[in-house]
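Enquirer: please work out how this folds:
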Amino acid sequence: MRYPPYLFALALTLILGGCHKEAPPPPPLQHVNAVEVQPHNVEYVFSYPGVVQGVIDYPVIPRVSGAIFKQLYKEGTLVKKDQPLYEIDRRPYLFALQNAEGQLQKDQAANDNYRIIYDRYQSLTNKDVTSVQDVNTALINYQGAAGNLKTAMANVNNAKLNLEYCTVRAPASGYISERMISEGMMVTAFQTQLNVINSRDSMYVAFSMPELDRLAIENGGLDGRYQVPKEYRFTVDLTLADGTKVPSAGKVEFRDIRVSFSDGVWQLRASIDNNALPKNKLLPGQFVHVFLRDLVVLDSFVLPQEAIFRDRDSNFVYVLDGDKIKKQKVIPGKYLLDGTQLVDAGLTAGMKVVTNGGVRIESGEQVVL
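Expert: The predicted structure is shown next:
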């Protein structure tokens, strides 16, 4: 069977049309986010671990030796200055007082006797009944007896004082710690520590600053790059062990005059008013995280950390040059707590820096915002 010629022409047209392919369209331009950078003042926050100390950390130490007879307080409570805390066995000191009083009575009698003898010899001097030597001897005996009497009186007062010291009293007002001894135990005067009394209102937070940070702050202030608080009186924020934040808890009020020889750190201390804290009160021995505020980096550029890249040669950022990308070498600075980073050098005002999408582009590539 023969087909009409036009069918062959139609089939040939369809075959040729199916073999022809159009060129694929060019890939879409990468979308990026960019920000125009301008220098401005930025607060930089230093952070260090710290420990809470009581402004008053008074050790309770007895002034006489003996056996603890009785405990007169409840541990962990607030005690007042001069409040009785312990009773030490008083009997040895009571007997010592009685012995001193007996010696005082003997010395008083001897003093009276030598005074009478001296007065008698003195009255007989003008009558040529006694010699000058006898008078002088009587005077010396009387003066010696008077000296013994004063010594005996001092011994009585000392015995009374020791008897009073048998009642161990609080050296200051504050919260008293757990006891370190028990009833019946022997204690030694000026050696055995019985408790510690901590202040309840004011607290210290002690922390250490590495030498490199100290030098950076000092040199930055001298160079005019940093605005440093006067006398390093930084405002202190605290973070507690459970993450609770305590903003503006206090101020740095002490900095050491030397750097530690053993570990190369600079000791600082912040003063905290416990009564002014809105919620959590600090306790001595508590560990906290210290944040030092009020240090300002002047005329600085800040970028998100993800906008700064590094190759084998240097750190760099991507900047827009028209609608194309180019690399710009930079010198990054310190990291900030909000996820951004200071840029110490390499940027100028008005540069448009790519802040998002930089991992998908290359230098010279055309992009769209």
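Enquirer: use CA for all of it now, contacts and neighbours both
Expert: Fine.
Enquirer: what ranges do the helices span in the protein?
Expert: For the chain, the helices defined by DSSP state H occupy 5-19, 91-124, 132-165, 211-223.
Enquirer: so which of those helices comes closest to Ile308?
Expert: Smallest distance to Ile308 across the helices of the chain (Cα to Cα): 22.6 Å, for helix 211-223.
Enquirer: once you drop chain neighbours, what's closest to the residue nearest the centre of the chain?
Expert: Centroid-nearest residue in the chain: Ala206, 1.6 Å away (criterion: Cα atoms, centre = their mean). Nearest non-adjacent residue to Ala206, counting by Cα to Cα, 6 or more residues apart in numbering: Arg269, 4.4 Å away.
Enquirer: from Lys245, how far out is the one you found?
Expert: 19 Å (Cα to Cα, to the nearest Å).
Enquirer: more crowded one of these two?
Expert: Between Arg269 and Lys245, Arg269 has the larger neighbour count (other Cα atoms under 10 Å), namely 21 against 15.
Enquirer: relative to Val55, how far out is Pro62?
Expert: Relative to Val55, and taking Cα to Cα, Pro62 is found at 22 Å.
Enquirer: want to put them side by side, so please do this one too:
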Amino acid sequence: MTHLRTLLLFVLGLAAAACSSPDQSPQGQAIPVRTITVAQADIDNVLELPGRVEPVRVAEVRARVTGIVQQRLYEEGTDVGQGQPLFRIDPAELRASYAQTQASLERAKATAANANAVVQRYRPLVEENAISGQEFDAAQAAAREANANVAQIQAQLKSASLQLGYTTVRAPIAGRAGRAAVTEGALVSQPEGTLMTRIEQVSPIYVSFSQSATEVLQIRRAIAAGELALSADDAVEVRLVFPDGTEYEIPGLIEFLDFTVDEATGTIELRAEFPNPDGLLLSGEFVNARIYAGKATDVIAIPQAAVTVADSGGTVMIVDKDGKAALRPIKLGRLVGDKWVVESGLQPGDRVIVSNLQKLQPGMPVQIANTPNGRAAAPAAPAAKAD
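Expert: Next up is the predicted model:
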């Protein structure tokens, strides 16, 4: 029986040893932690919003004459210059119409010249009463009608020339030409305005996004109260992050802020302009925009990892005057990058714990393992050898 009792105590001792965690610190032993010392500073006021890339200008290239497409003169998806030929429409019918109008003009000019000559011959005769005034008036009327007919046909010839020129379809703006909407042999119509292709100007390029009207109002109030400082020229910088997490290297600037609130969403539209020399930003692409709306002055910001967020607000662990961990409730403001702005609950000089938080409980003694600026403490110098 004594042997059985000894064996049972031995097994229970092993089980207790197995259940104890090596991470648990012995009672009363200080846990090493890293801390930061709270201080007021100026930080970038960064807003992160989803945005969509849009071309600066879009031109729909449509048929201005009716005819059969003879040839596509550009390469789809390439950059084209303003005025560059894109399509050729069969000009044969319009050339014939132009030639016919030109012939009518020559005939009208001949008729007008003859009518004007009659007026010149009748002028001295009517002064000598060799012909009646009625005959002279009739000759003048005929000359005026002939001259008007010449002017009318000249206008028709100009219109025919324009129509003939429209058989070469040109780019109205410089930009990137899309897919052709028609092929060779297709009939295009001027009354219907047949779409032939689209051109988008993508350098520079726009990125549009929407911001809550409430947040825009808060920013304006912060600027008015001096809590938010803009640059000297009031320029608001924007940087883009692609869906894969990489950042677009060239920053842009806000160039448009709508003053109308969308009734359906309660947001205000903003737009930034970006250089796009290499065409990396594609029209219709979704990106994340980081808007640097000035600098928040004299604020307290602490690392996100140091904050525990709950429904009631945020809490942090600090080192109290006795060198022990203490729980401190805080009021959180905006999340800027990887830091929380703290509106209340912390004062300059407080030491916030940023490591080993999972091992801490309020009242546990801690050992600060870094210098006040947050860097790791230097190792102790080796002791001098005794003589």
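Enquirer: could I get the TM-score for this pair?
Expert: TM-score for the superposed chains, counting by TM-score structural alignment, normalised by the length of structure 1: 0.82, backed by 339 aligned residues with a Cα RMSD of 2.6 Å.
Enquirer: rewinding a little: more neighbours, Pro62 and Val55 of structure 1?
Expert: Pro62 (22 against 17).
Enquirer: map Ser199 of structure 1 onto structure 2.
Expert: Residue correspondence to structure 2 (TM-score structural alignment): Ser199 of structure 1 is matched to Gln201.
Enquirer: make that Val265 of structure 1, sorry
Expert: In structure 2, the residue equivalent to Val265 of structure 1 is Thr267, according to TM-score structural alignment.
Enquirer: on that earlier part again, mind putting the helices of structure 1 into a markdown table with distance to Gln83 of structure 1?
Expert: Putting these into a markdown table (distance: least, Cα to Cα, whole Å) gives the following:
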| stretch | distance to Gln83 of structure 1 |
| --- | --- |
| helix 5-19 | 107 |
| helix 91-124 | 21 |
| helix 132-165 | 13 |
| helix 211-223 | 45 |
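Enquirer: distance to Tyr175 of structure 1 and mean neighbour count for the ones you listed - can I get that in TSV?
Expert: Listed next are those as TSV, based on distance: least, Cα to Cα, whole Å; neighbours: other Cα atoms under 10 Å:
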stretch	distance to Tyr175 of structure 1	mean neighbour count
helix 5-19	95	10
helix 91-124	30	17
helix 132-165	22	17
helix 211-223	35	14
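Enquirer: contacting residues for Asp320 of structure 2?
Expert: Applying Cα atoms under 8 Å, 6 or more residues apart in numbering to Asp320 of structure 2 gives the contacts Ala326, Arg351.
Enquirer: gap between it and Ile330 of structure 2?
Expert: In terms of Cα to Cα, Asp320 of structure 2 sits 15 Å off from Ile330 of structure 2.
Enquirer: superposed on structure 2, where does the strand ranked longest in structure 1 end up, distance-wise?
Expert: In structure 1, assigned by DSSP state E, the strand with the most residues is strand 287-304. Here the mean offset of strand 287-304 of structure 1 against structure 2 after fitting is 1.8 Å, by mean Cα distance after the TM-score superposition for structure 1.
Enquirer: which residues sit against that strand?
Expert: Taking Cα under 8 Å, 6+ apart as the rule, strand 287-304 of structure 1 contacts 37-52, 207, 224-229, 234-241, 339-344, 347, 355.
Enquirer: and the residues you listed, which of them are buried?
Expert: Buried by 16 or more other Cα atoms under 10 Å: 37, 42, 44-47, 49-52, 207, 225-228, 234-239, 340-343, 347, 355, out of the contacts of strand 287-304 of structure 1.
Enquirer: mind checking which of those are in strands?
Expert: 42, 44-47, 49-52, 207, 226-227, 235-239, 340-343, 355.
Enquirer: residue contacts, the match of Val265 of structure 1?
Expert: Thr267 of structure 2 neighbours (Cα under 8 Å, 6+ apart): Ser210, Gln211, Ser212, Ala213, Val261.
Enquirer: just give the nearest non-adjacent residue to it, would you?
Expert: Nearest to Thr267 of structure 2 is Ser212, by Cα to Cα, 6+ apart, at 4.4 Å.
Enquirer: corresponding residue for the one you found in structure 1?
Expert: Using TM-score structural alignment, Ser212 of structure 2 pairs with Pro210 in structure 1.
Enquirer: kindly report the same for Phe242 of structure 2.
Expert: Alignment note (TM-score structural alignment): Phe242 of structure 2 maps to Leu240 of structure 1.
Enquirer: contacts only, for its match.
Expert: Counting by Cα under 8 Å, 6+ apart, Leu240 of structure 1 has contacts Val246, Phe287, Val288, His289.
Enquirer: which one of those residues sits closest to Pro171 of structure 1?
Expert: Using Cα to Cα, these come closest to Pro171 of structure 1 at Phe287, 26.3 Å.
Enquirer: can you pull out the strands in the stretch 251-387 of structure 2?
Expert: Assigned by DSSP state E, counting those that start in this stretch, the stretch 251-387 of structure 2 shows strands spanning 252-257, 267-274, 286-303, 308-310, 313-319, 325-336, 339-344, 351-353, 366-368.
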